[in-house]
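Chemist: The sequence and its predicted three-dimensional model are supplied below.
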Amino acid sequence: MTLPALFVPHGGGPCFFMDPAGGPPDPMWQPMQAYLAGLIAALPERPKAILLVSGHWEAPEVTVHVGDGQPLFYDYYGFPEHTYRLQWPAPGAPDVARRAAALLQDAGFATREEAERGWDHGVFIPMMVAVPGADIPLAQMSLRADLDPEAHIAIGRALAPLRDEGVLIVGSGMSFHNLRARGPQVTPVADAWDAALTAAVTDPDPARRAARVAAWEDLPHARFAHPEAEHLLPLMVALGAGGEGAAVCDYRDHVLGWTVSGYRFG
């Protein structure tokens, strides 16, 4: 059975786990938490592994992590002390990482391997919600540091065969990510950006969809929504991996005054 490819929001820092007693997050984050908590149950079958591309890892060449992701990489700052002791001890998936690298090499992309970097919070924060039992192996893959949209869509296309091999491809980022703009005054602009982005992402024609999303900077308020592009590029990988299948927006909500969406391909 073919699994979809997903682009999911990973929240802000350890936003779902701010209560040291393990209580629920701030109500603002609860709809996103509920969406992430339902990801695996919404799939046609439970994946044998996850290949995840996070907006928090860039490398000169696409790099696959062939270790176990431990210890975790707590790459957020100024949060309560207990959030630097969070754990998500899932096994690594070096076989999936190397299979991904081979597919990319066959498509003409230079790749590298590394085994020491811990999984960053773009991995373990959403996965603590989506896979709380930490019982699905995971391989992380970097973005390419040039953040070229067309190249990342092509990277996703090269990875698409993994979907038929029981691997869930996940892009983890944020559809809106401007840390300097927060509050209700941002929402009208964020809504306009999100509507334009979602119209492009869900274009029923796959070729036109890819072209429109690759030209994301032409959409209204694009550089306001993303002063830097790293949190949007995982979307390109998921879109490319989704192939000719349908694309839907399966999550939309407001946090911090931002309009934030998640997408499912195939």
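Modeler: Everything's here; your move.
Chemist: Only C-alpha atoms from now on, for both contacts and neighbour counts.
Modeler: Noted.
Chemist: for the stretch 151-266 of the chain, what spans make up the helices?
Modeler: 187-201, 206-214, 222-225, 233-242 (DSSP state H, counting those that start in this stretch).
Chemist: Out of these, flag the one nearest residue 79.
Modeler: helix 222-225 (24.0 Å; CA to CA).
Chemist: Need the contact partners of the closest one.
Modeler: Here helix 222-225 makes contact (CA atoms under 8 Å, 6 or more residues apart in numbering) with 176-178, 190, 193, 216-217.
Chemist: Check stretch 121-130 too.
Modeler: Stretch 121-130 is contacted by residues 9-11, 13-14, 16, 33, 36-40, 52, 54-56, 72-76, 87-88, 134, 140, 172-173 when judged by CA under 8 Å, 6+ apart.
Chemist: Geometrically speaking, which residue is the centre of this structure?
Modeler: residue 172 (1.3 Å; CA atoms, centre = their mean).
Chemist: separation between that residue and residue 102?
Modeler: Using CA to CA, to the nearest Å, residue 172 is found at 22 Å from residue 102.
Chemist: Next: residue 236.
Modeler: For residue 236 relative to residue 102 (CA to CA), the value is 20 Å.
Chemist: likewise residue 152?
Modeler: Distance, residue 152 to residue 102, using CA to CA: 16 Å.
Chemist: swap in residue 246?
Modeler: 27 Å.
Chemist: Check residue 48 too.
Modeler: 19 Å.
Chemist: next one: residue 64
Modeler: Computed as CA to CA, the residue 64 to residue 102 distance reads 11 Å.
Chemist: okay, those two: which has more neighbours?
Modeler: Per other CA atoms under 10 Å, whichever of residue 64 and residue 102 has more neighbours is residue 64, with 27 against 17.
Chemist: buried sites along the one helix or strand that one maps to?
Modeler: For residue 64, the host element (DSSP states H and E) is strand 62-65. Residues of strand 62-65 classed as buried by neighbour count (16 or more other CA atoms under 10 Å): 62-65.
Chemist: Check it against this one:
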Amino acid sequence: MSSLPALFISHGSPDIAIADTEARRFMSAFAQTAPRPDAIVVVSAHFEAGGVAVTSDRRPVTIHDFGGFSPELYKIEYAAPGDPDLAGRIACMMHAEGLAAGVVADRGFDHGTWVPLSLMYPDADIPVVQVSVDPHAGPEHHYRIGHALAPLRSENVLVMGSGSMTHNLKEAFAALRCGKRNAETPDWVTQFVNWMDLKIKSGDLEALLDYRSRAPHAMENHPTDEHLMPLYSAIGAAGETWTPQKLHTSHDFGVLSMDAYAFS
């Protein structure tokens, strides 16, 4: 069996689960052509912890960790099982990578996990384990998380980073308040995304790890950078060198770039 590619998905606004957007249509069509994994490991931007935390519940609950959206959104439950054995293995893999890690209980699926998975794998019949991001650590730490997870890909486990290629919520909420879901994308978003795409496609890991200093408009697109960190885990899971495939690009509220990549 060949190894599954690692994925980076921009999950966007929680209401992408019910809104008619290009990104929603991409996610909904994904599983029709992709191999079916035996388990899914999600490095989620909405699961923040010091070091590395790994969810170990057998039956994780669905967390509606947001406010101000349609009541319909709060009724969605993603009832996929967890996998405590896999969670324990992942913690050991992190230790082998030199990363402090542990398993945690009573931590359900945040919307960085269940929103994209409810579209990609709506039957919720594949075990899912979440891995945290550390908001006080940078790209290299999250690349090492992915590097530790890389062997799972040859076991038909999908390693997925769920974040956002751009994540300026102040600007996104301004567009939301004005009803401008299809707002024009400003140059400072386009320039950043184009730079990231160029470095990803050229395999320039050094530049990517130093994106905050080198990428144009990095601070505007990521006032805090936890939503970009899952990208580095997806890259790390692909191995020392990677072949990227851009699966999707679109924009939500003008400033949320909904890029998705596969790394093999």
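Modeler: It's in. Please read these numbers as outputs of a predicted model, since none were measured by experiment.
Chemist: Would you point out the most distant pair within the contacts of helix 222-225 of the first structure?
Modeler: Going by CA to CA, the pair spanning the contacts of helix 222-225 of the first structure furthest: 178 and 216, at 15.4 Å.
Chemist: re earlier: so how far is the helix or strand following the strand holding residue 64 of the first structure off the chain centroid?
Modeler: Toward the C-terminal end, the helix or strand that comes next after strand 62-65 of the first structure (DSSP H and E) is helix 94-106. Here helix 94-106 of the first structure is found 19 Å from its chain centre; the criterion is CA atoms, centre = their mean, to the nearest Å.
Chemist: Name all residues that make contact with residue 3 of the first structure.
Modeler: 43-45, 47, 163-164, 166-168, 266.
Chemist: Find me the equivalent region of stretch 162-174 of the first structure in the second structure.
Modeler: The alignment of stretch 162-174 of the first structure onto the second structure (TM-score structural alignment) covers residues 152-164.
Chemist: how far does the matching stretch stretch from start to finish?
Modeler: By CA to CA, the extent of stretch 152-164 of the second structure from end to end equals 23 Å.
Chemist: in it, what counts as buried?
Modeler: 152-153, 156-164.
Chemist: Dump the residues you listed into CSV; add distance to residue 71 of the second structure as well.
Modeler: As requested, those are exported to CSV (distance: CA to CA, whole Å):
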residue, distance to residue 71 of the second structure
152, 37
153, 37
156, 36
157, 34
158, 31
159, 31
160, 28
161, 27
162, 24
163, 24
164, 24
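Chemist: Which pair of the residues you listed spans the longest distance?
Modeler: So, those by CA to CA: farthest apart are 156 and 164, at 24.7 Å.
Chemist: need the contact list for residue 100 of the first structure.
Modeler: 64, 159, 162.
Chemist: How is residue 7 of the second structure assigned, secondary-structure-wise?
Modeler: On the three-state scheme (DSSP: H, G, I helix; E, B strand; the rest coil), residue 7 of the second structure is labelled strand.
Chemist: Just tell me what it corresponds to in the first structure.
Modeler: Under TM-score structural alignment, residue 7 of the second structure pairs with residue 6 in the first structure.
Chemist: so its match makes contact with residue 163?
Modeler: No: contact status for residue 6 of the first structure versus residue 163: not in contact, 11.1 Å apart, counting by CA atoms under 8 Å.
Chemist: list residues touching both of these two?
Modeler: Common neighbours of residue 6 of the first structure and residue 163, counting by CA under 8 Å, 6+ apart, are residue 169.
Chemist: Who are the contact partners of residue 260 of the first structure?
Modeler: Residue 260 of the first structure makes contacts with 9, 174-176, 194, 251-254, as judged by CA under 8 Å, 6+ apart.
Chemist: The counterpart of residue 57 of the first structure in the second structure sits in which helix or strand?
Modeler: Correspondence of residue 57 of the first structure to the second structure, assessed by TM-score structural alignment: residue 47. Element membership for residue 47 of the second structure (DSSP H and E) is strand 39-48.
Chemist: Around the equivalent of residue 261 of the first structure over in the second structure, how many other residues sit close by?
Modeler: Aligned counterpart of residue 261 of the first structure in the second structure: residue 259 (TM-score structural alignment). Look at residue 259 of the second structure: counted by other CA under 10 Å, it has 23 neighbours.
Chemist: Not counting its neighbours along the chain, what's nearest residue 259 of the second structure?
Modeler: The shortest distance from residue 259 of the second structure to any non-neighbouring residue, by CA to CA, 6 or more residues apart in numbering, is to residue 249 (4.4 Å).
Chemist: aligned partner of the one you found in the first structure?
Modeler: Alignment note (TM-score structural alignment): residue 249 of the second structure maps to residue 252 of the first structure.
Chemist: tell me the contacts of its match?
Modeler: Contact analysis of residue 252 of the first structure by CA under 8 Å, 6+ apart lists 259-262.
Chemist: Kindly report the same for residue 40 of the second structure.
Modeler: By CA under 8 Å, 6+ apart, the residues touching residue 40 of the second structure are 126-129, 157-160.
Chemist: of all those residues, which comes closest to residue 87 of the second structure?
Modeler: Using CA to CA, the contacts of residue 40 of the second structure come closest to residue 87 of the second structure at residue 129, 6.5 Å.
Chemist: my guess is that closest one meets residue 42, correct?
Modeler: Yes: under the criterion of CA under 8 Å, residue 129 of the second structure makes contact with residue 42 at 6.3 Å.
Chemist: Which neighbours do the two have in common?
Modeler: What both residue 129 of the second structure and residue 42 touch, as defined by CA under 8 Å, 6+ apart, is an empty set.
Chemist: re earlier: now for the contacts of residue 3 of the first structure: which two are most distant?
Modeler: 47 and 266 (14.8 Å).
Chemist: any idea how far residue 92 of the first structure is from residue 9 of the first structure?
Modeler: Distance from residue 9 of the first structure to residue 92 of the first structure, by CA to CA: 22 Å.
Chemist: Next, count neighbours for the counterpart of residue 236 of the first structure in the second structure.
Modeler: In the second structure, the residue matched to residue 236 of the first structure (TM-score structural alignment) is residue 232. Residue 232 of the second structure has 26 neighbours, counted by other CA under 10 Å.
Chemist: Apart from its neighbours in sequence, what residue is nearest residue 232 of the second structure?
Modeler: In this structure, residue 232 of the second structure finds its nearest non-sequential neighbour in residue 143, 4.6 Å apart by CA to CA, 6+ apart.
Chemist: ok, that neighbour - contacts?
Modeler: Contact partners of residue 143 of the second structure, counting by CA under 8 Å, 6+ apart, are 232-237.
Chemist: This completes my enquiry, with thanks.
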